[in-house]
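Participant: attaching a predicted model along with its sequence, questions to come.
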Amino acid sequence: MTADAIGRVAVLGAGSWGTTFAKVLADAGRDVVLWARRPEVAATIRDEGHNAEYLPGIPLPANITATADPAEAVAGADAVVLAVPSQTLRANLAGWRDLLPSTATLVSLAKGVELGSLERMSEVIREVAEVDEARVAVVTGPNLAREIAEEQPTATVIACADHDRAVALQHACSTHYFRPYTNTDVVGCEIGGTCKNVIALACGLASGLGYGNNTMATLITRGLAEISRLGVALGADPLTFAGLAGLGDLVATCASPLSRNRTFGERLGRGESLREAQEHAHGQVAEGVKSCASIRALAGRHGVDMPITNAVYQVCHEGLDPRLMPGELLGRARKAEFA
């Protein structure tokens, strides 16, 4: 695949990140068709040039059009970007599978491990679409949608087992504000992007409880340690976790008020119930709430110790009072830092 092989791109999912990535692709000179589940969202994007519901105040380039018809969206696409929540990816993709162009690169924006199967998103795509791993790529790294849509400088990672395909995608989304790097470690990039949502929930919980920067630094650093342990157990390159897909994504998601997971955790830490926090999210998905369950199960399958993930799971799904979480973590057996 040549560097300029991607000219037309379908983005399936018109939420904040899907719309933002469509803008990046269009700014990089690609013709983009954005699929929205609701016809009224597609009509606003197509007729008014912005996504008022998910990305208000951001004008979209003229080379983005929109539709509520997935067949129209993917027709003739060189790449199909899957921008739906991780736990709905399988069902959505099953409905789209027969529409996909036979040679298109399939690109995952979702960050999660599927409940039940415990599969990463690239594994779900390969299984449902019945494609080789070389056709599946992952976009990850510090991807706070609003900042990118405002064209604040950022870098990201495009991971694909096929290096040439990753390079083609790199060229397809390179702009003056968005700098993609390539990586062939799909496992490490996906694990970093998935697990950081759970650590961000923990940081939000700590913030809601009134804890300061020492606590945040501890959660981020020890969170990175447990993410790395799981990734290495699954065959990832340890170096990946020192880069944008690991530390970079973790810092952005744990520190920013734009992070849905951190904000959700903060509401829980202030005493809101899971239901109340979800109501305040206004339909935006805090992936870490469900991912903590699947990541915890995946870690258990491989015998990996993930105490922060386990504590977040207990708060979200077992009714643990967030005020007891520090005791759960600090009361663990003492050991060497790099044991």
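Facilitator: Done, it's in.
Participant: contacts and neighbour counts: CA atoms only from here.
Facilitator: OK.
Participant: now for the closest residue to M216 other than its chain neighbours, how many residues are close by?
Facilitator: Excluding its sequence neighbours, the residue lying closest to M216 (CA to CA, 6 or more residues apart in numbering) is C203, at 5.9 Å. As a burial measure, C203 scores 32 neighbours (other CA atoms under 10 Å).
Participant: so C203 touches L219, yeah?
Facilitator: Yes: counting by CA atoms under 8 Å, C203 does reach L219; the two are 6.6 Å apart.
Participant: show me where the stretch 1-150 of the chain has its strands.
Facilitator: Counting by DSSP state E, counting those that start in this stretch, the stretch 1-150 of the chain has these strands, from start to end: 8-12, 31-35, 64-67, 79-82, 105-108, 136-140.
Participant: distance from the chain centre to the last one, please.
Facilitator: So that's strand 136-140. What separates the centre of strand 136-140 from the centre of its chain is 10 Å, taken as CA atoms, centre = their mean, to the nearest Å.
Participant: ok, structure two:
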Amino acid sequence: MFDVEKIAIIGGGSWATAIAKIIVGHTHHIGWYMRRDDRIEDFKRLGHNPAYLLGARFNIDEIYFSSDINTIAEAYDTLVFVTPSPYLKNHLRRLKTRLQDKFIVTAIKGIVPDENLVCSEYFHQVYDIPYDNIACIGGPSHAEEVALERLSYLTVGCQDQEKAKAFTRVLASEYIKTKTSADVVGIEYSSVLKNVYAIAAGICNGLKYGDNFQAVLISNAVQEMNRFLNTVYDLKERNIYDSVYLGDLLVTGYSNFSRNRTFGTMIGKGYSVKSAQIEMEMIAEGYFGTKCMKEINRHMHVNMPILDAVYNILYERINPQIEIKLLTDSFR
């Protein structure tokens, strides 16, 4: 049986850093896989991540760093994956350690490209990990605000509710409130879709649409999300207005911390996709999620006009003004 408190972080970005800060505050020890030795050395010297959330300070004595993912995977029972979804497969290809007996937590708000699977499905289908040993973290939680210890609410999804509750105890603090859910797939898909809708909100912002229309856009987005989730996995206990669904959509669609909204705003202002990506220097998960969701929905046939509009703008290079005008005419 794994120890839910013997935890390692897989990934070195802003959300990985924020989650590490939450967890180490409780356990006072974590393992941490980062692929670059120079980043690890700078982290040890400075006492903070040299590339992300510079204000989040750590006691280096409480962290065991390694650039070898197998060293970390062998030594820790709970592995929290917080890598960008397009890079997950590359990290996992280096693994020689069995994962079946580990507790896998995904904090990745994206879909595994080419496979078109949310991360829990990918770990289950490719690595034979039982669903009872897979959890996800969701909810409105910008890494920047978590690092500043501003009040945030996280939901841990897992089919085994006892394991979910055990992991929430690791996350809970004065500034982190927690709850559990059995809706792992629903949380993961909503985490992907809210990034797509945040890009749409950003595009409209870049095109100078006002707050009135943004409210209509988000109202339609939550309905679109609900249609898709109910088609994929109709769960009676799901309430689309819970913070893990609607709350995450709102914060990603409206906040200036949202990289997906920022990316969309640049597209609305006339940037090409490539130029926006270069200038941001950070990954907007929604760009990849849009293509994956479009491909998935070709089999689901859910009415998703916002997803279609974002896809047409990003991948078919349709003029944003034309595409959003068509979208506005479909709203009521």
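Facilitator: Arrived safely. Since the model is a prediction, treat every value here as computed from it, not as a measurement.
Participant: follow-up on the earlier one: next, format the strands of the stretch 1-150 of structure 1 as JSON lines and append mean neighbour count.
Facilitator: JSON lines is the format used below for these (neighbours: other CA atoms under 10 Å):
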{"stretch": "strand 8-12", "mean neighbour count": "27"}
{"stretch": "strand 31-35", "mean neighbour count": "27"}
{"stretch": "strand 64-67", "mean neighbour count": "23"}
{"stretch": "strand 79-82", "mean neighbour count": "26"}
{"stretch": "strand 105-108", "mean neighbour count": "24"}
{"stretch": "strand 136-140", "mean neighbour count": "28"}
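Participant: first-to-last residue distance for stretch 256-276 of structure 2?
Facilitator: With CA to CA, to the nearest Å as the measure, stretch 256-276 of structure 2 spans 16 Å from end to end.
Participant: same check, this time on stretch 98-117 of structure 1
Facilitator: In terms of CA to CA, the two terminal residues of stretch 98-117 of structure 1 are separated by 23 Å.
Participant: now swap in stretch 29-46 of structure 1 and tell me
Facilitator: Counting by CA to CA: the opening and closing residues of stretch 29-46 of structure 1 are 18 Å apart.
Participant: and for that stretch, what are the contacting residues?
Facilitator: Contact partners of stretch 29-46 of structure 1, identified using CA atoms under 8 Å, 6 or more residues apart in numbering, comprise 6-14, 19, 22, 25-26, 50-53, 60, 63-70, 73-74, 172.
Participant: okay, buried residues for it please.
Facilitator: By neighbour count, and taking 16 or more other CA atoms under 10 Å as the criterion, the buried residues in stretch 29-46 of structure 1 are 29-36, 41-43, 45-46.
Participant: what of stretch 263-280 of structure 2?
Facilitator: With burial defined by 16+ other CA under 10 Å, the residues of stretch 263-280 of structure 2 counted as buried are 263-270, 273, 276-277.
Participant: now do stretch 320-332 of structure 2
Facilitator: For stretch 320-332 of structure 2, a neighbour-count test (16+ other CA under 10 Å) marks 320-321, 323-324, 327 as buried.
Participant: now tabulate these in TSV and tack on secondary structure.
Facilitator: As requested, the buried residues of stretch 320-332 of structure 2 are arranged in TSV below (DSSP: H, G, I helix; E, B strand; the rest coil):
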residue	secondary structure
P320	helix
Q321	helix
E323	helix
I324	helix
L327	helix
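Participant: and those residues as JSON lines, adding distance to F288 of structure 2?
Facilitator: Shown next, in JSON lines, are the buried residues of stretch 320-332 of structure 2 (distance: CA to CA, whole Å):
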{"residue": "P320", "distance to F288 of structure 2": "18"}
{"residue": "Q321", "distance to F288 of structure 2": "22"}
{"residue": "E323", "distance to F288 of structure 2": "19"}
{"residue": "I324", "distance to F288 of structure 2": "20"}
{"residue": "L327", "distance to F288 of structure 2": "21"}
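Participant: not counting sequence-adjacent ones, nearest residue to the most centrally placed residue in structure 2?
Facilitator: In structure 2, the C-alpha nearest the mean C-alpha coordinate belongs to K109, at 2.0 Å (CA atoms, centre = their mean). Taking CA to CA, 6+ apart as the measure, K109 of structure 2 lies nearest to S191, with 5.2 Å between them; neighbours along the chain are not counted.
Participant: follow-up on the earlier one: residues contacting the residue nearest to the centre of structure 2?
Facilitator: 84-85, 188, 191-192, 285.
Participant: cool, and I125 of structure 1?
Facilitator: I125 of structure 1 neighbours (CA under 8 Å, 6+ apart): 90, 93, 106, 131, 136.
Participant: apply 10 Å and report the result again.
Facilitator: With contact taken as CA atoms under 10 Å, 6 or more residues apart in numbering, I125 of structure 1 is in contact with 82, 89-90, 93-94, 97, 106-108, 119, 131-133, 135-137.
Participant: what do you get for D234 of structure 2?
Facilitator: By CA under 10 Å, 6+ apart, the neighbours of D234 of structure 2 are 183, 186, 226-228.
Participant: again with A94 of structure 1
Facilitator: A94 of structure 1 makes contact with 125, 127-129, according to CA under 10 Å, 6+ apart.
Participant: out of those, which sit inside helices?
Facilitator: Restricting the contacts of A94 of structure 1 to those inside helices, with DSSP state H as the criterion, leaves 125, 127-129.
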